[in-house]
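1. pasting a predicted model and its sequence here:
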Amino acid sequence: MANILVIDDNHDICLLLKRYLEKKKYSVSTAHSGKDGLLLFKNSKFDLVLCDFRLPDFDGIQLINALKKQRPACEVIVITGYSDVKMAVQVMKRGAFEYVTKPIHPEEILHSIQSALAHKSKNDKGTSSAKSKNKKIEQAFVIGKSIKADRIQKLIELVAPTAMTVVITGQSGTGKEVTAKTIHSKSTRAKERLIAVDCGAIPKEIAGSVLFGHVKGAFTGALTDKVGHFEAAHKGTLFLDEIGNLSYENQIKLLRVLQERKIQRIGENKSRPIDVRIIAATNEDLKQKVENGEFREDLYYRLTEFSIELSPLNERKEDLMLFADHLLTRASQELNKTVNKFDPEVVKIFQSYNWPGNLRELKNVIKRATLLSTTDTIKKDTIPLEIQHFNLKVTESSERNSLKLIVEKAEKKAIIKVLKETNFNKSKTAQRLEIDRKTLYNKMKLYGILTESK
């Protein structure tokens, strides 16, 4: 259950948010001033803060700075009035995740909260000192030491300083977002914001508003202007994860932005110039979606100025224990443990497992094992049984296949022997083998037995 702190001098708003979010299974605390909010924040662990932009004793920038100074990993969503939109964008650049405008709409605030918490769970970097260590850990996902890892690193170094749009492909859990962050960190935009958007998590009905913003009165419930992610990422980088899930209508809008380098808020007649570098990612075959009519061909070619394909973990076994060591360091930091190595038997298990969930699965397995460990070493008994027994299943499957080959070899030999004894008379051969003629023909075809018809 996520812990949320609401800071607003309006008691009714605090009460409204508390009741609504608790129904959604969140734990909610409230404060009516910046001072009280910071005191609560200091004494309790919160995953997210919802704070009013204008408080009696703090403004939004001051409060964001104070919150981030205490706990950089905590996400902050700013609540603003009609006249604070421009300033709210500046606050987002200072570290806030999102802002919502008053009057508050439950669906909008819930979507923002869910997005912020999802972002936090992916990018929790702890304290500022842990940030530096974790950055090295995240880089290791990309670097590695295999030939494939070296190729990926060279591609990143090549494309990062350019303004080219990049598409990162690969199975779920292979490190696409980490790769996008690395490209951004090595680009000329590194000092600006990187905004990550999960296209698959945005409801189709509000995707246009989330990406491009809207103006007051654009649709039912649009009571104020709203800045979209493109505007918020101006001068920086916008990471569009799972781009293949974007609706056809919004694909058209995205294509227009890429072509014209301008955005138009929903319900607005004028265009706004935008300077955003696009990095997209997908675990789907976009080319196939184009052929199926599910993804625009012109958008596909606009996005794929440069492509980077990430290999699954089972094809990067040389990098596996490097990743595992870094993830173990991170898990130990997060859990305040002193676990720092793997038992040789665990290494053997890891190397033989196929890791269908890739780096994400490896991370979860190691974090669980770290929590269960009572010594400084990850032992076999802390590893899930399905991973421990994977080798046994593979062996059993191999044995079944070997037995099948033995049977097939013996069957082929018997058919050839009887065919020769009957002078290749198929009817007599079928009778001798106690099978029908059609079955005999099928088996002869299967085993590649060629004879004259008889």
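-> Sure, I can see it.
2. okay, CA-based contacts and neighbour counts for the rest of this
-> Noted.
3. which parts of the stretch 1-150 of the chain are strands?
-> Counting by DSSP state E, counting those that start in this stretch, one finds strands in the stretch 1-150 of the chain at the ranges 3-7, 27-31, 48-52, 75-80, 98-101.
4. any chance of the ones you listed in JSON lines, with mean neighbour count and distance to residue 190 too?
-> As requested, the strands of the stretch 1-150 of the chain are arranged in JSON lines below (neighbours: other C-alpha atoms under 10 Å; distance: least, C-alpha to C-alpha, whole Å):
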{"stretch": "strand 3-7", "mean neighbour count": "23", "distance to residue 190": "30"}
{"stretch": "strand 27-31", "mean neighbour count": "20", "distance to residue 190": "35"}
{"stretch": "strand 48-52", "mean neighbour count": "26", "distance to residue 190": "25"}
{"stretch": "strand 75-80", "mean neighbour count": "25", "distance to residue 190": "20"}
{"stretch": "strand 98-101", "mean neighbour count": "24", "distance to residue 190": "20"}
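5. structure two is appended below for comparative analysis:
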Amino acid sequence: MNVLIIEDDDDICQLYSIWLEENRHDYIIAKNYEDGILEYVKSIQQGDEGYESDNNIFDLVVLDYDLPSKDMSSNQNGLHIAKEILELKGDQRIMFASAWPKKAFVEYVSTLKSVPEVLPKPFEKEEFINLAEKINLYDIAKKFTKQLREMKNPNSPDVDIKSLESLFKLMNNARREFLQKDNDKSDDVDFIE
């Protein structure tokens, strides 16, 4: 698996590095909005130039919700990066690792008419790796995204918030159910806050 992590916290980046290396996944870490987009565009361009696509195209993009810009003068909402990525590759798998999961989820769905995977912080290594490696929830998200995009008025910025909250609960319940099936807890105590 090839993962792009866009996260500005050094400690969290170090945990991602350790966890992904332990599980033999390739990854690139970008610490701001501009570098994240640059890495993603490079992966698309290398794939277009005929390089081995398995090593260049990202299977998963993990975003923090709040990200600094390169000059550190302003924070960018992770939605901006998600929007740019989806414009480049409409079916890209995106996971928000966020302390504000409901806010990220609702804004993402209402803005981009797409359903992200959301991993609430804090989370443990097993939860992150299990969710990253399994595509069950991604398949559910793709199904709901298709339904959202087939709405009668896809240009309407208004999306029923109660429906989004129900969808968010459904995704969270599916995530919990999925994780309980693979709940072989080890003695590792690393987690992200």
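-> Yep, it's here. As the structure is a prediction and not an experimental result, all values here were calculated from the model.
6. quick one: TM-score?
-> Scored against TM-score structural alignment, normalised by the length of structure 2, the superposed chains reach a TM-score of 0.60; 151 aligned residues with a C-alpha RMSD of 4.0 Å.
7. that older thread, any chance of the strands of the stretch 1-150 of structure 1 in CSV, with distance to residue 439 of structure 1 too?
-> Below are the strands of the stretch 1-150 of structure 1 laid out as CSV (distance: least, C-alpha to C-alpha, whole Å):
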stretch, distance to residue 439 of structure 1
strand 3-7, 68
strand 27-31, 68
strand 48-52, 68
strand 75-80, 68
strand 98-101, 69
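8. out of those strands, the one nearest residue 363 of structure 1 is which?
-> strand 75-80 (22.2 Å; C-alpha to C-alpha).
9. in structure 2, what range does the closest one match?
-> Under TM-score structural alignment, strand 75-80 of structure 1 corresponds to residues 93-98 of structure 2.
10. C-terminal to the helix ranked longest in structure 2, what's the next element?
-> Across structure 2, the longest stretch assigned as helix under DSSP state H is helix 161-181. The helix or strand immediately downstream of helix 161-181 of structure 2 is strand 191-192, counting by DSSP states H and E.
11. helices and strands around that following strand, which ones?
-> Judged by 3 or more C-alpha pairs under 8 Å, 6 or more residues apart in numbering; DSSP states H and E, the packing partners of strand 191-192 of structure 2 are helix 10-22, strand 123-124.
12. would you turn those into JSON lines with distance to residue 140 of structure 2?
-> Converted to JSON lines, those look like this (distance: least, C-alpha to C-alpha, whole Å):
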{"stretch": "helix 10-22", "distance to residue 140 of structure 2": "24"}
{"stretch": "strand 123-124", "distance to residue 140 of structure 2": "21"}
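13. nearest to residue 140 of structure 1, out of the strands of the stretch 1-150 of structure 1?
-> Residue 140 of structure 1 lies closest to strand 75-80 among the strands of the stretch 1-150 of structure 1, at 25.0 Å (C-alpha to C-alpha).
14. report the angle between the closest one and strand 3-7.
-> 30 degrees (axes from the mean of the first three to the mean of the last three C-alpha atoms, to 10 degrees).
15. which residue lines up with residue 51 of structure 1 in structure 2?
-> Counting by TM-score structural alignment, residue 51 of structure 1 lines up with residue 63 in structure 2.
16. which positions in structure 2 sit opposite stretch 290-299 of structure 1 in the alignment?
-> Under TM-score structural alignment, there's no match for stretch 290-299 of structure 1.
17. need the residue closest to the centroid of structure 2.
-> When C-alpha atoms, centre = their mean is applied to structure 2, the residue found nearest the centroid is residue 95 (1.5 Å).
18. that residue and residue 61 of structure 2, how far apart?
-> Residue 95 of structure 2 is 6 Å from residue 61 of structure 2, where distance means C-alpha to C-alpha, to the nearest Å.
19. again, but for residue 146 of structure 2
-> 20 Å.
20. the closest residue in space to residue 25 of structure 2 that isn't next to it in sequence: neighbour count?
-> Of all residues not flanking residue 25 of structure 2 in the chain, residue 1 sits nearest, at 5.2 Å (C-alpha to C-alpha, 6 or more residues apart in numbering). The tally of other residues near residue 1 of structure 2 (other C-alpha atoms under 10 Å) stands at 16.
21. quick one: contacts for residue 1 of structure 2?
-> With contact taken as C-alpha atoms under 8 Å, 6 or more residues apart in numbering, residue 1 of structure 2 is in contact with 25-26, 58-60, 133.
22. just the residues you listed now: which is nearest residue 116 of structure 2?
-> Using C-alpha to C-alpha, the contacts of residue 1 of structure 2 come closest to residue 116 of structure 2 at residue 60, 11.2 Å.
23. got the contact list for that closest one?
-> 1-4, 92-95, 132.
24. turn those into a markdown table, including distance to residue 67 of structure 2.
-> Formatted as a markdown table, the contacts of residue 60 of structure 2 follow (distance: C-alpha to C-alpha, whole Å):
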| residue | distance to residue 67 of structure 2 |
| --- | --- |
| 1 | 24 |
| 2 | 21 |
| 3 | 18 |
| 4 | 14 |
| 92 | 19 |
| 93 | 19 |
| 94 | 15 |
| 95 | 15 |
| 132 | 21 |
